[in-house]
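Asks: what's the 3D shape of this:
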Amino acid sequence: MNHLERYLWKSVLSSILLTWLSLTLLDRFFAFLAELGDVSPDTQYGNVQALYYILMGTPKLLYDYFPTATLIGSLLGLGNLAANSELTAMRAAGISIHQIVGMTLKLGLVLVVMVFVLGEWVAPHTELAASSFKLRMQQKQLAIGNQGIWIKDGNRIINISKLWSEKKMEGLAIYTINPEAGRIDTITHAARAERDATGWVLYELTRKVIQTDGVRQETLAQVHEDKLIPEQVLSIAAVKPNQLAATELADFIKHQRENELNSKRFEQAFWQHFTTPLSTLVMLIIAAPFVFSFQRNAGAGQRIFIGILIGIVFFLFNRMFGSVGIVYGIPPLLSATLPLLVFLVGGVWMLQRLR
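Replies: Have a look, this model is predicted:
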């Protein structure tokens, strides 16, 4: 059984990886062509920079494509075994359909761990780095890095440790530069800043004024600013769910709830960190009934078509229900897991009908 299981794993895994690579390369090719439209001789963003940006965004794409690649790849891998009568031989040797599905699900558990690691520790950081790189190349006004967000606004340079939303930020440092003297005039630190109807309120503020005869420091409980940073920069730099890991999303959701702010969009993204890897198992379950139903009668092209069709339906249903859930107030956990549960029930039902 161990030799048979390894052989089954090798056949399915090789097809999944080949499909995964093919889907990714095809998407990246068209993405690069589309990105050439943003290339401008007036900025530092050229063809090489566009290619680098596309490559940096690849881990997030790999994460998003993996369930579909698993479905198509497992259809191809199991389908090839069926076409060569190897599945028939296995069943003649006393191995049931459910045992074969169980073997593929063991492989699926390994893939779930792999894709979870990719989505939790790799994709969010490379996605953030890609966005920061493109912004830095296209303009010198904004940069996002490990030390937070850096914004250049006139003669001020602003560093923000955490930009929670377009209405709240923490850990501000504002450097005011004297262009004539070529030095920093004032350094302002604030624990946090919150936006109200008239502007921004900075709390726990410390301001250091650098003079020729020394440094003068003042501490204020709060200060009101009509304008803190440009609106267009604020909207670009605000936290985006796909740039956060699950642990960071959990912290953000806690912060939003403590301040009675809407966190539905981020809760949806949080649960998708778990439903996306688990959908790999569901795709393996769905693939089996199609393979055993068609057996040798279906060609590779037909299997690919079925896999793409089901993958598109799952992707659209998942995306649509997530958006509908946010609009109509459906609990994020339900809206994130319902598409997965629907396809799981459908796959199990089709498996039960097999003999």
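
Asks: contacts and neighbour counts: CA atoms only from here.
Replies: Will do.

Asks: Could you tell me which residues make contact with the residue at minimal distance from the centre of the chain?
Replies: By C-alpha atoms, centre = their mean, the chain has its centre lying nearest to Asn242, at 3.9 Å. Asn242 sits next to Pro124, Glu127, Ala269 when contact means C-alpha atoms under 8 Å, 6 or more residues apart in numbering.

Asks: Could you check how far the second one is from Pro241?
Replies: In this view, Glu127 and Pro241 are 11 Å apart by C-alpha to C-alpha, to the nearest Å.

Asks: which one of those two has more residues nearby?
Replies: Neighbour totals were compared for Glu127 and Pro241, and Glu127 leads with 22 against 18 (other C-alpha atoms under 10 Å).

Asks: pretty sure the more buried one is touching Gly57, no?
Replies: Yes. Counting by C-alpha atoms under 8 Å, Glu127 touches Gly57, with 5.4 Å between them.

Asks: Now the element after the lengthiest helix in the chain, going C-ward?
Replies: Longest helix in the chain, counting residues (DSSP state H): helix 2-35. Toward the C-terminal end, the helix or strand that comes next after helix 2-35 (DSSP states H and E) is helix 47-56.

Asks: tell me how far that next one is from the chain's mean position?
Replies: Here helix 47-56 shows a centroid-to-chain-centroid distance of 18 Å under the convention C-alpha atoms, centre = their mean, to the nearest Å.

Asks: swap in stretch 153-169?
Replies: The mean C-alpha position of stretch 153-169 is separated from the chain mean by 23 Å, C-alpha atoms, centre = their mean.

Asks: who touches that stretch?
Replies: Outside stretch 153-169, the residues that reach it (C-alpha under 8 Å, 6+ apart) are 141, 147-152, 170-179, 192-196, 229-230, 234-235, 237-239, 252.

Asks: Sitting in strands, which of those do you find?
Replies: 148-152, 170-178, 192-195 (DSSP state E).

Asks: Out of those residues, which end up buried?
Replies: 149-152, 170, 172-177, 192-195 (16 or more other C-alpha atoms under 10 Å).

Asks: Do you have the helices of the stretch 101-250 of the chain handy? List them.
Replies: Ranges of helices within the stretch 101-250 of the chain are 123-138, 231-237, 246-258, based on DSSP state H, counting those that start in this stretch.

Asks: hey, which of the ones you listed is tucked in deepest?
Replies: Highest mean neighbour count among the helices of the stretch 101-250 of the chain (mean count of other C-alpha atoms under 10 Å): helix 123-138, with a mean of 20.

Asks: Strands along the stretch 251-355 of the chain, start to end?
Replies: In the stretch 251-355 of the chain, no strands are defined using DSSP state E, counting those that start in this stretch.

Asks: to compare against the first, here's another:
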Amino acid sequence: MQLDFFPSRTLTLYLAKTFVLRIFAVLVMLVLVLLALDLLGSTGKILEPAGNDQGDILRYASLRIPQLISQFLPYSVLLATLITLVTLNQNSEVVAMKAAGLSAHQVLSPLLLTAAIIAVISFGFNERVVTRSTSALKAWEAADYGDIPATSGVRANVYLTDGKNILSASTLIGSGETIELDNVTWDARGPGGIVTEQIRATSATYAAPGWRLENPRSFDVGSAEITRLDTIVVGENLTPAQIDLQAIDVDGQSFWELSETIDALDTVGRRTTEMRAKWWHRISGPLSALLMPLLGSVAAFGLARSGQLFVRAIIGMALGFAYFVVDNAALAMGSFGGYPPFLAAWAPFFLFLLVGETVLIRTEE
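Replies: Next up, the predicted model:
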């Protein structure tokens, strides 16, 4: 049955099946290659703690693979688009479809539908799998691939401000007054934000008020002397509630959890520009898969024997990779307030949607 936007059912299933198989093949290839390169640099660190063995390497791989899938799925869709369309063009299948009366949009419609379904699956995968693996991997890395404390609420790379001074820790465990900070650094800053003294400690606990540093060592910047101190209390203006709000792992929270966190930070007057940009990007990021068939469509049309098929494939690849560059740049601008969060997350998507449509209409329609 001929539909208004889609070709026949048989042709739609054929194109969708071909597209899905090539997306899967390209994604597996990219993930395996990138995981192998990652393990080359990480295996030594993983095996360094006593007792770690091959099982820990497999554990690292199981936590890293979801991140690689999430990050490189749009690239896989782009490359699969180019491979699929170039093959169809070389075999004159595109010519046959256009001779049957199909427009360029109808030829691409099965690919667009498949990409839309993949975008929805990607969003669900990111929320249910990637956020959890990211949180677990960060906590494990913060513990130098050793044993992670059984206490709940582990967060990595905590960075807190108390006026001009800075309190940082490699891990945060627990919540409320039971918070424990590990591998703590206290930077006391003077006029102009210059660090005058740095105190390092193995851990810190809440002293009501302030944070009690255990086994502290002080480094005086002016005299360059290191002094061992008795237990010292710093950051008296930092309460557990403030730390809970500041020590947020955005990548480890789901879409709905991040929404609640942003609302809580807004209530207490905290800056949420970076979080809002990433919150919007949780939607626009997976939807980038929908753009790839459109940006790569330039490779589908034009005579293969004209010698321009390779050039068309390069143009399609360039458009796709240009989107990723612009998207990352806009997200970075939104993180420090250069762009409004909504614009930072969505402007590249709509810009390249218009670019892809313009190229397709002016060249083929």
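
Asks: What does the superposition give as a TM-score?
Replies: The TM-score (TM-score structural alignment, normalised by the length of the first structure) is 0.72; 293 aligned residues with a C-alpha RMSD of 3.5 Å.

Asks: how about the residue nearest to the centre of the first structure, what's its match in the second structure?
Replies: Aligned by TM-score structural alignment, Asn242 of the first structure pairs with Asp251 of the second structure.

Asks: Against Ser133 of the second structure, how distant is its match?
Replies: 10 Å.

Asks: go on, Pro348 of the second structure?
Replies: 28 Å.

Asks: Give me the aligned partner of Asp38 of the first structure over in the second structure.
Replies: That one, Asp38 of the first structure, aligns with Lys45 by TM-score structural alignment.

Asks: wait, I meant Ile95 of the first structure
Replies: Per TM-score structural alignment, Ile95 of the first structure is aligned with Leu102.

Asks: matching residues in the second structure for stretch 116-123 of the first structure?
Replies: Stretch 116-123 of the first structure covers residues 123-130 of the second structure once aligned (TM-score structural alignment).

Asks: count of neighbours near Ser168 of the second structure?
Replies: So Ser168 of the second structure, with other C-alpha under 10 Å, has 20 neighbours.

Asks: list the contacts for the aligned partner of Tyr52 of the first structure in the second structure?
Replies: Aligning on TM-score structural alignment places Tyr52 of the first structure opposite Arg59 in the second structure. Shown in contact with Arg59 of the second structure (C-alpha under 8 Å, 6+ apart): no residues.

Asks: State the distance from Arg59 of the second structure to Ile314 of the second structure.
Replies: Taking C-alpha to C-alpha, one finds Arg59 of the second structure at 38 Å from Ile314 of the second structure.

Asks: what's the answer for Gly174 of the second structure, then?
Replies: Counting by C-alpha to C-alpha, the gap from Gly174 of the second structure to Ile314 of the second structure is 51 Å.

Asks: what does Trp186 of the second structure give?
Replies: With C-alpha to C-alpha as the criterion, Trp186 of the second structure and Ile314 of the second structure are 52 Å apart.

Asks: what does Thr267 of the second structure give?
Replies: Separation of Thr267 of the second structure from Ile314 of the second structure (C-alpha to C-alpha): 49 Å.

Asks: Tell me if I'm right that Leu15 of the second structure and Leu113 touch.
Replies: No. Judged on C-alpha under 8 Å, Leu15 of the second structure makes no contact with Leu113 at a distance of 10.5 Å.

Asks: who's more crowded, these two?
Replies: Leu15 (19 against 16).

Asks: Identify the residue of the first structure aligned to that one.
Replies: Checking TM-score structural alignment: Leu15 of the second structure goes with Leu8.

Asks: That match reaches Thr104, doesn't it?
Replies: Yes. The pair Leu8 of the first structure / Thr104 is scored as a contact, 7.5 Å apart, by C-alpha under 8 Å.

Asks: Would you indicate which residues of the helix or strand where Ile65 of the second structure lies are buried?
Replies: Take DSSP H and E as the rule and Ile65 of the second structure turns out to sit in helix 54-90. Buried residues in helix 54-90 of the second structure, defined by neighbour count with 16+ other C-alpha under 10 Å: 56-57, 60, 63-90.

Asks: what's the average distance of it to the first structure?
Replies: Comparison of helix 54-90 of the second structure with the first structure after fitting gives an average deviation of 1.6 Å (mean C-alpha distance after the TM-score superposition for the first structure).

Asks: Stretch 353-362 of the second structure too?
Replies: Using mean C-alpha distance after the TM-score superposition for the first structure, the mean distance for stretch 353-362 of the second structure is 0.7 Å.

Asks: Which residue numbers in the first structure does that stretch align to?
Replies: So stretch 353-362 of the second structure sits over residues 344-353 in the first structure, by TM-score structural alignment.

Asks: what about the matching stretch, distance to the chain center?
Replies: From the chain centre to the centre of stretch 344-353 of the first structure is a distance of 29 Å (C-alpha atoms, centre = their mean).

Asks: Please apply the same query to stretch 88-103 of the first structure.
Replies: 37 Å.

Asks: again, but for stretch 17-31 of the second structure
Replies: Averaging C-alpha positions (C-alpha atoms, centre = their mean) puts stretch 17-31 of the second structure 20 Å from its chain's average.

Asks: check the fit of it onto the first structure and give the mean distance.
Replies: Stretch 17-31 of the second structure sits 1.4 Å off on average (mean C-alpha distance after the TM-score superposition for the first structure).

Asks: So which bits of that stretch are buried?
Replies: So for stretch 17-31 of the second structure, counting by 16+ other C-alpha under 10 Å, buried means Phe19, Val20, Arg22, Ile23, Val26, Leu27, Leu30, Val31.

Asks: Could you tell me the end-to-end distance of stretch 256-273 of the first structure?
Replies: Termini of stretch 256-273 of the first structure sit 19 Å apart (C-alpha to C-alpha).

Asks: Where does that stretch end up in the second structure?
Replies: Using TM-score structural alignment, stretch 256-273 of the first structure corresponds to residues 265-282 of the second structure.

Asks: The residue lying closest to Leu245 of the second structure once chain neighbours are set aside: what's it in contact with?
Replies: Leaving aside its sequence neighbours, Leu245 of the second structure sits nearest to Leu265 (C-alpha to C-alpha, 6 or more residues apart in numbering; 6.7 Å). Applying C-alpha under 8 Å, 6+ apart, we find Leu265 of the second structure in contact with Leu245, Arg271, Thr272.

Asks: preserved in the first structure, out of those residues?
Replies: By both residues aligned by TM-score structural alignment, their matches' C-alpha atoms under 8 Å, the contacts of Leu265 of the second structure still in contact after alignment to the first structure are Arg271, Thr272.

Asks: Pick the one among the contacts of Leu265 of the second structure closest to Ser284 of the second structure.
Replies: Thr272 (18.3 Å; C-alpha to C-alpha).
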